[in-house]
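Novice: What follows is a predicted structure for the sequence shown.
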Amino acid sequence: MPHWLDLMLSSLGPLLLAGLRFTVPLTLLSFSLGLMLGLVVAVVRLFAPTPFAAVVRFYVWIFRGTPLLVQLFLIFYGLPSVGIVLDAFPAALIGFTLNIGAYTSETIRATISSVPKGQWEAAYSIGMSWSQVMRRTILPQAARVAVPPLSNTFISLVKDTSLAAAITVPELFQAAQRIVATTYEPLILYIEAALIYLLMSSVLSQLQVRLEQRLGRYGGFLEARA
């Protein structure tokens, strides 16, 4: 067996284990929390009084305008200087959540704004409250439009979790770095890590296509009934 193949096979288990223990949970948790944060931020920007909207606009401006790696360093290495010490995984989770929240808020805000005003008027005309209109009429329509960009954000997040290695989170990429430190074979190990990320992204892309097709058929059915 060639040396490179033997090395890749022997390191595949540790890399996959690191992915299952840290990369996947970090991705799922930060995206879920970031999506909820993004929804709150979008609603505040659209409907809250000006002072509150200004605060969340500032938050979005900061986190969309600075590199994610810098944000992670500020949280993990910077906050201890003011007495706030976080472990690596919680620091990464906070950093990714705040970053994803800023980006998804813009997507959600745009999709909510894209819903025709007639939908609001029709819902109000049958006696719905604002919260009922949002929950039953506006958000379901906005969600269908938001799926493609939000799916792209999720796929990008899977790859961006490799940045957590810079703050010592033992996820997939740092597992590769640790093996490189003992084998001195960076090219083989980094190619293997890249292939695993590529596989995950490809699977998620296919799931995204199927979801979009299903939502497209559902949307067509609703339009036909309308």
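Specialist: Nice, I can see it.

Novice: CA only for contacts and neighbour counts going forward, please
Specialist: OK.

Novice: Quick check: longest helix in the chain by residues?
Specialist: Assignment by DSSP state H gives helix 186-225 as the longest helix of the chain.

Novice: Summarise which helices and strands that one is packed against.
Specialist: Using 3 or more C-alpha pairs under 8 Å, 6 or more residues apart in numbering; DSSP states H and E, the elements in contact with helix 186-225 are helix 3-18, helix 139-160, helix 172-183.

Novice: Looking at the ones you listed, which is nearest to L69?
Specialist: Closest approach to L69 among those is made by helix 139-160 (9.3 Å; C-alpha to C-alpha).

Novice: Against that first model, consider the following:
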Amino acid sequence: MDFFDTFLNWPVMVRVWPMLVRGIANTFALATATLIIGSIAGVLICLVRLYGPKPLRWLAIAYIDVFRALPILVLLVLVYYALPFVGIRLNSFSAAVLSLSLVLSAFTAEVFRSGIQAIPKGQIEAAEALGLPFHVTVWKVILPQAIRIAIPPHTSNSVAIAKDTSLASVVAMPDLLKQATDAQALTANPSPLIAAAIMYLIVLLPAVRLVAVLERRFAKSDVR
């Protein structure tokens, strides 16, 4: 067999195409759920980290440090295989969403903390002088500016976590990589893995370019 028959076997790719389509759909659902849950949780943890009572701040700091340090693969195994021993059983999709969201929320909290701390203190003091309630100050003054600062690094983290959804295959989540691996075993040919890699590139390359565009756009607005 030559290179094309081994790695770019078109009949094999066509044969396993339905499996890969199901896999990319599951990957998209997993990434979407993770980005929504992880982003919202990260912003809330960031606010607790900066403005909560001291005990809650310490807990938020510990949470951020632990889940930024833990490898996602280790966390996936712990959530899926260890939690049943304490009576918590999650299916593969829920375990993957929980694990990835925990990690993304920790990184999101740090990104938004940097964004909030970059806001001139005078603006917050002015809001307090006007008698604005704290929740209004957060919603109307702090978060809009912090989001603008945090969007480029948060987008970069989101792309990274979307790529890491491939790790969900270790808990039998039928994502794109798991379906491609099964297809490879079924056909005794690595072409499905190459097809999966191409599908990842098609989805993630535009997101990578989006990060660069956002960085340039916000850098220009800062100069102005």
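Specialist: Sure thing, it's come through. The shown structure was predicted, so the numbers you read here are calculated from the model rather than taken from an experiment.

Novice: Report the TM-score for the pair.
Specialist: Put the two chains on top of each other and the TM-score (TM-score structural alignment, normalised by the length of the second structure) is 0.90; 218 aligned residues with a C-alpha RMSD of 1.9 Å.

Novice: picking up where we left off before, nearest to F52 of the first structure, out of the helices and strands packed on helix 186-225 of the first structure?
Specialist: Closest among those, using C-alpha to C-alpha: helix 139-160, at 21.4 Å.

Novice: In the closest one, which residues are buried?
Specialist: Buried positions in helix 139-160 of the first structure, judged by neighbour count with 16 or more other C-alpha atoms under 10 Å: 139, 141-142, 144-147, 150-151, 153-155, 157-159.

Novice: which residues sit in contact with the most centrally placed residue in the second structure?
Specialist: Nearest residue to the geometric centre of the second structure (C-alpha atoms, centre = their mean): I161, 3.4 Å. I161 of the second structure is in contact with 31, 100, 104, counting by C-alpha atoms under 8 Å, 6 or more residues apart in numbering.

Novice: can you do 10 Å?
Specialist: By C-alpha atoms under 10 Å, 6 or more residues apart in numbering, I161 of the second structure lies in contact with 31, 34-35, 38, 72, 100-101, 103-104, 155.

Novice: before we move on, what about V211 of the second structure?
Specialist: 151-159, 217.

Novice: Then V159 of the second structure?
Specialist: 31, 35, 153, 204-208, 210-211.

Novice: do I84 of the first structure as well
Specialist: 75-78.

Novice: I'd like the distance between it and G78 of the first structure.
Specialist: I84 of the first structure is 9 Å from G78 of the first structure, where distance means C-alpha to C-alpha, to the nearest Å.

Novice: now swap in P49 of the first structure and tell me
Specialist: For P49 of the first structure, the distance to G78 of the first structure (C-alpha to C-alpha) stands at 33 Å.

Novice: Point me to the helix or strand that includes the corresponding residue of the second structure for Y103 of the first structure.
Specialist: Aligned by TM-score structural alignment, Y103 of the first structure pairs with F107 of the second structure. If you go by DSSP states H and E, F107 of the second structure is part of helix 92-117.

Novice: buried sites along the helix or strand following that helix?
Specialist: Of the helices and strands lying after helix 92-117 of the second structure in sequence (DSSP H and E), the nearest is helix 121-129. Within helix 121-129 of the second structure, the residues scored as buried using 16+ other C-alpha under 10 Å are 124, 127.

Novice: residue range for the helix or strand following helix 121-129 of the second structure in the first structure?
Specialist: Helices and strands here follow DSSP H and E; after helix 121-129 of the second structure, the next one along the chain is helix 134-137. Per the alignment by TM-score structural alignment, helix 134-137 of the second structure matches residues 130-133 in the first structure.

Novice: Need the helices and strands packed on helix 186-225 of the first structure in CSV (columns: distance to F63 of the first structure).
Specialist: Below are these laid out as CSV (distance: least, C-alpha to C-alpha, whole Å):
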stretch, distance to F63 of the first structure
helix 3-18, 28
helix 139-160, 15
helix 172-183, 24
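
Novice: A88 of the first structure: which of these is closest?
Specialist: Across these, closest to A88 of the first structure is helix 172-183 (C-alpha to C-alpha), at 12.5 Å.

Novice: The closest one corresponds to what range in the second structure?
Specialist: Residues 176-187 of the second structure are where helix 172-183 of the first structure lands when matched by TM-score structural alignment.

Novice: Next, count neighbours for the corresponding residue of the first structure for A207 of the second structure.
Specialist: Aligned by TM-score structural alignment, A207 of the second structure pairs with L204 of the first structure. Neighbour count of L204 of the first structure, defined by other C-alpha atoms under 10 Å: 17.

Novice: for I119 of the second structure, same thing?
Specialist: Neighbour tally, I119 of the second structure, other C-alpha under 10 Å: 16.

Novice: I'd like the distance between the corresponding residue of the first structure for it and I196 of the first structure.
Specialist: Aligned counterpart of I119 of the second structure in the first structure: V115 (TM-score structural alignment). As for V115 of the first structure, its distance to I196 of the first structure is 39 Å (criterion: C-alpha to C-alpha).

Novice: S156 of the first structure now?
Specialist: 14 Å.

Novice: Likewise for A224 of the first structure?
Specialist: 42 Å.

Novice: Quick check: buried residues in stretch 19-36 of the second structure?
Specialist: 19-21, 23-24, 26-28, 30-31, 33-35.

Novice: one step back: which residue of A224 and I196 of the first structure possesses the greater neighbour count?
Specialist: I196 (18 against 8).
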